[in-house]
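1. My questions concern the predicted model and sequence given below.
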Amino acid sequence: DSSVLLSFKNSVEDPSKTLSSWNISDNFCQHWNGVACTTKGRVSVLELEHLTLPGSLLVSTINALPFLLELSVLGSNFTDAMNSSEHACSLEMIKLSSNQNMTFTSSFDAMLGCQGLKVLNLSNNQIDGKIEVPIGNALEVLDVSHNLFSGEVPLFLSSQCKRLRYLDLSHNHLTGELPVDLLKNCTNLQQISLAYNSFHGTSFPSIHSLPSLEFLDASFNNFTGPVPAIHENLKHLNLSSNSFNTTRENLCPSLNSSRLESLILVNNKLTGRVLDSVLNCSSLKMLDLSFNLLAGEIPSTICKQVPKLEHFLAWVNNLEGQLPPNLASCSNLTKIILTFNNLSGNIPPELLSNTKSLQWLSLSNNRLSGEFPDSLEHAKEMLVLQLSNNSLQGKLPSNMTVQTINLRGNSLSGRIPASLNEMESRLTAKSGGCKCSISFLPASFYGFSASSPSFIDVSFNKLVGGIPRELGSMQDASYISLAHNFLSGTIPVELGDLKNIIGMDLSFNGLQGSIPGSFSSLQSLTGLNVSHNNLSGPIPQGGQLATLDASSYAGNAGLCGFPLASC
């Protein structure tokens, strides 16, 4: 077997030197990278990566290794097609993933249906055409994701999947309606991914009869009709970005028997009181119903019936009523995002003082009113607070240390607390620099990246007094907006120490004096707005300030110098 492998090595290009350990002087079973042997010293496992090789050479090498059971070729470039293999039907695992120019002849296709094959992974190869290769009855893992396959799912799947545990057809161009009984014989299936295709229709493969199924992802398709019935053993369900329009009265089969931990139904056409239908899902940790047409109030018993809830997301819906105070009894809650709804009333103080693990609270663009909650100072784990565009009143707490804060468009009064400068030290000490980003939040959703290291927006309020000089110690700050308030005094020279600041908006206030010369050293600055104040004197020159236009300084009669008139 060693001579076969050495001949193979000499016939391929190996730019990454992955075969450099293949030397005739070493024991190939013990020292050759990517090679494993049987107890009798015959090659049983061959793992290749980052090569340039003819497909025909690979097949001839397989033929010359009669005890080979597992073949893996990753990240390689094929220079011709793979043809038939006399020996390949003894293989138990074939993994050909993330390759370029990989094509098969019809005779090689037949090899993929060998009766002894247990694992077939053809992911991420840009293979096109239809899935026409029949699978063997022994197959346990089938992964053809991230290719260019088109057409419908072959019906032979339903009759030859008795041992199949893992099925991934995601990220292709597959179409058509899926028969309800497509998976009826696949009783050992544990994971299914149909995501990012073009499946459609009201029929959906029955999953209620799959007792072993734990994970199902059918997101980004065109399914319609009701959300399918859930088997009690299912743990993760993602049906986002379809057109499902209704749910059953009880989405989970029975209280306390459901194992469902993650339910993601983002961007469908669900209407009405869908939240009521999930109350039987007692094991839920992740619930995301965002971008639907949900109505009604948040059930007051949600934490009693779903006590393990950690992530509660239902933004861009039509939820109304008040936030139930006992939402704070979900002791594991770390994230609440209910932005763009019609919620009203006060923010329950218990939500901030009793929910010890809460890190992200977003209630922007609702109809919330009342006093800004003083209990925020008790939310020691809070990193992101988004309450913009409501009708909150009162003063900001003096001890407020969150990483990202957006309070834009309220009626807050009083002074800006100097404690905001503690955002950075708290971030470093408690979260190791966590940026707390969420993959499905648009970068510009809040007018700036919601994942910025430190983000402060308290614009469009009624804040008074001066800008705390302590803000200049926030070395990780990326965006600060204090615009449209009643701030007075001078711009602290310490703001010129914000080395990572990208955007700063101090416009429409009553600031006086000059623009600090230290602003010319802000190398990351791409946007500065100090317009409509009472500033005077020469504009600092150099650095990023040279890229700004006159609108950044408008409405300050005493300012002069580029890009305004000369002094």
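-> Structure received. Numbering: from 1, shown residues only.
2. contacts, neighbours, all on C-alpha from now
-> Noted.
3. Surely Leu528 forms part of a helix?
-> No. Assigned with DSSP: H, G, I helix; E, B strand; the rest coil, Leu528 falls outside any helix and is strand.
4. just the helices in the protein please.
-> Taking DSSP state H, the helices of the chain run over residues 2-9, 28-31, 55-63, 106-111, 274-277, 302-305, 349-353, 422-431.
5. Out of those, flag the one nearest Pro492.
-> Smallest distance to Pro492 across the helices of the chain (CA to CA): 17.2 Å, for helix 422-431.
6. List of residues touching the closest one?
-> Outside helix 422-431, the residues within contact range by CA atoms under 8 Å, 6 or more residues apart in numbering are Leu383, Thr401, Val402, Gln403, Gly433, Cys434, Ser454, Met474, Gln475, Asp476, Ala477.
7. Hmm, Glu381 and the fourth one touching each other?
-> So that's Gln403. No. In this structure, Gln403 is not within contact of Glu381 by CA atoms under 8 Å, at 10.1 Å.
8. Please identify which of those two sits among more neighbours.
-> Between Gln403 and Glu381, Gln403 has the larger neighbour count (other CA atoms under 10 Å), namely 31 against 20.
9. What residues sit buried inside stretch 274-288?
-> 274-276, 278-288 (16 or more other CA atoms under 10 Å).
10. same thing with stretch 493-512?
-> 494-512.
11. tell me, how many neighbours does the nearest residue to Ser2 once chain neighbours are set aside end up with?
-> Leaving aside its chain neighbours, Ser2 sits nearest to Phe28 (6.5 Å; criterion: CA to CA, 6 or more residues apart in numbering). As a burial measure, Phe28 scores 22 neighbours (other CA under 10 Å).
12. Same question for the one 10 residues further on.
-> The number of residues packed near Thr38 is 13, by other CA under 10 Å.
13. With Ser290 instead?
-> 24.
14. right, and it touches Asn318 too?
-> No. Counting by CA under 8 Å, Ser290 stays clear of Asn318, with 10.3 Å between them.
15. contacting residues around Leu189?
-> Residues in contact with Leu189, defined by CA under 8 Å, 6+ apart, are Arg163, Leu164, Arg165, Tyr166, Leu167, Leu210, Ser212, Leu213.
16. put this beside the first:
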Amino acid sequence: CCRWEGVECSNTTSHVVALRLSFLQLIVGNASISISNSSTALLDLHHLEILNLTYNDFGGNRIPEFIGSMKQLQHLRLKFCNFSGTIPLQLGNLTNLRTLDLTRNNLRSENLDWLSHLSLLSRLDLSYSNLSDTNWMRHILKLPSLEELSLSHSNIPDVLVTSSVDDDLFVNSLSVINLSENNLTSDAIYSLFRPDHLTKLYLRGNKLKRLPPFSEFYKLEVLDVGFNSLEGTITEANLTKLHSLKTFFLSYNPLTIRISPGWTPPFQLDSISLASSNMGPHFPTWIQTQSRVTLLDLSCNNISGEVPKWFWSLSPTLKNLNLSHNHLSGNLPHSIPSIFIDLSFNNFSGPIPLLHPNTMHFQLSQNMFSGSISSICTTVPMDLEFLDLSSNQLAGKLPNCWKNKSYLNFLILAENSFSGGIPRTLGYLSSLQVLNLRNNNLSG
């Protein structure tokens, strides 16, 4: 069996030490996959250190208690396995465990006492479990080796006091924290954070009001605190020590961002999401220094005026661009080489740009673009899925070249001045879900 795919044996003893059996359905088809307390095959693997059954469907059954008898296990991964019921307390017997990943199942736990026995555990992911009745923080604090913690979408209750937090406990080693989408309101969770270790912080989708003290987190690479109720003002003083920052998400908070025009950041970001962050009215000039960005969202910021010319050649890697719902004006460049483009609800004018071959989502609605769209016949990408040019001042005939655009799902050309007949090749759009041509001068 040591030659079987997904099975690893020791070079010295030939004992099976690892089972990596993800996506078994893709290997055995729709045959049922069973693991229960009556199973004995796994129990015979006394030297097993790694058990990875991720992305298999176990039909809503419980995690079998006998897994707690496999005391040599160091890594247990049961992600996306369609397990349900209570997390078995027997997992607390796995005292050699370094990784425990139970995310994306239908699990619950009312008592996390069993975690206190896992002193070697460095990575814990119980996301998408129901932990609403647990005193999760007290139990997490008993894990001296924990480096990565993910409890997103797990209904964890608020931590109301910080008196139980001991500086000598695991919080000194925690580098990755994900508590997203839990409706947390108390900033007592900030007691978990240590600036000399924290590299990734995910708190999006809660109801936090006070900004986390991230200005001192000089090792921070990812900061995602979007979709909260964070208040206050962020200036360059909050960012000057974040030399390692790569992902910066603050979108949809009632805060204010005020960065001096001449400031040069100490970081190079690859993802910037600052939607609805009260940045206007001036276009943020510090963005000019970010030459590696792949995602940029500055929507809903009351930014006005023309987009600086340097912006359109900002980054050759920019794939996702959203400047919608501002007051931006002027003409667009000849072409924008991004996959996702949303410039809707602005005051842009002139002709629409040529579509780049890589573009899949192109949204220019609610602007003042004019002229024809005849160039679409030569520039619409084969993989284009979404095209919205509605509520502009476009005119002329609709091009009759839609026959090979089989991926197009949304075509919205309403509220313009198009005239003539409706092109017959629109009937070839086999994937089309929405076609809106209303309020034009079309016939047929």
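-> Received the coordinates, thanks. Quick caveat, the model's predicted, so the values are computed rather than measured.
17. Quick check: TM-score for this pair?
-> The pair, once superposed, lands on a TM-score of 0.77 when counted by TM-score structural alignment, normalised by the length of the second structure; 422 aligned residues with a CA RMSD of 4.3 Å.
18. quick one on the thing from earlier: would TSV of the contacts of helix 422-431 of the first structure with distance to Ser107 of the first structure be doable?
-> Below are those laid out as TSV (distance: CA to CA, whole Å):
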residue	distance to Ser107 of the first structure
Leu383	58
Thr401	66
Val402	62
Gln403	60
Gly433	54
Cys434	52
Ser454	59
Met474	65
Gln475	63
Asp476	60
Ala477	61
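19. May I ask which of the residues you listed has the most neighbours?
-> Counting neighbours by other CA under 10 Å, Gln403 comes out on top of the contacts of helix 422-431 of the first structure with 31 neighbours.
20. residues touching it, list them.
-> Met382, Leu383, Val384, Met423, Glu424, Leu427, Pro453, Ser454, Phe455.
21. how close does the residue most central in space within the second structure get to Ser344 of the second structure?
-> Nearest to the mean C-alpha position of the second structure, by CA atoms, centre = their mean, lies Asp224 at 9.4 Å. For Asp224 of the second structure, the distance to Ser344 of the second structure equals 25 Å [CA to CA, to the nearest Å].
22. Phe149 of the first structure contacts Asn124, doesn't it?
-> No. The criterion here is CA under 8 Å, and Phe149 of the first structure misses it with Asn124 at 11.0 Å.
23. quick one: what's aligned to the residue nearest to the centre of the second structure in the first structure?
-> Applying TM-score structural alignment, one finds that Asp224 of the second structure aligns to Leu313 in the first structure.
24. how much space is there between its match and Ile264 of the first structure?
-> 9 Å.
25. Could you tell me which residues touch both of the two?
-> What both Leu313 of the first structure and Ile264 touch, as defined by CA under 8 Å, 6+ apart, is the set Leu287, Asp288, Leu289.
26. Check which residues of stretch 397-415 of the second structure are buried.
-> 397-399, 401-402, 404-415.
27. ok, which stretches of the stretch 301-444 of the second structure are strands?
-> Using DSSP state E, counting those that start in this stretch, the strands found in the stretch 301-444 of the second structure span residues 304-306, 320-322, 327-330, 340-342, 347-350, 361-363, 368-371, 386-388, 393-397, 410-412, 417-421, 434-436, 441-443.
28. Count the residues that sit near Thr547 of the first structure.
-> Thr547 of the first structure has 11 nearby residues by other CA under 10 Å.
29. so what's the spatially closest residue to it that is not a sequence neighbour up against?
-> Among residues not flanking Thr547 of the first structure along the chain, Thr526 sits closest, at 7.9 Å (CA to CA, 6+ apart). Contacts here follow CA under 8 Å, 6+ apart; on that basis Thr526 of the first structure touches Ile502, Gly503, Gln544, Thr547, Leu548.
30. now the second structure: which of these match?
-> Here is what carries over to the second structure from these, by both residues aligned by TM-score structural alignment, their matches' CA atoms under 8 Å: Ile502, Gly503, Leu548.
31. Make CSV from these and add distance to Asn250 of the first structure to it.
-> As requested, these are arranged in CSV below (distance: CA to CA, whole Å):
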residue, distance to Asn250 of the first structure
Ile502, 48
Gly503, 48
Leu548, 57
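32. Now do the end-to-end distance for stretch 178-187 of the first structure.
-> Terminal residues of stretch 178-187 of the first structure are spaced 17 Å apart (CA to CA).
33. Buried residues of that stretch, list them for me.
-> Residues of stretch 178-187 of the first structure classed as buried: Leu178, Pro179, Leu182, Leu183, Lys184, Asn185, Cys186, Thr187 (neighbour count, 16+ other CA under 10 Å).
34. which one is the aligned residue in the second structure for the last one nearest to, not counting chain neighbours?
-> It refers to Thr187 of the first structure. Counting by TM-score structural alignment, Thr187 of the first structure corresponds to Ser119 in the second structure. Nearest residue to Ser119 of the second structure in three dimensions, chain neighbours excluded: Leu143, at 5.4 Å (CA to CA, 6+ apart).
35. and what of Glu310 of the first structure?
-> Once flanking residues are discounted, Glu310 of the first structure sits nearest to Leu333: 4.0 Å by CA to CA, 6+ apart.
36. What distance do you get for the residue in the second structure that that neighbour lines up against to Thr199 of the second structure?
-> Aligning on TM-score structural alignment places Leu333 of the first structure opposite Leu245 in the second structure. Leu245 of the second structure sits 9 Å away from Thr199 of the second structure, going by CA to CA.
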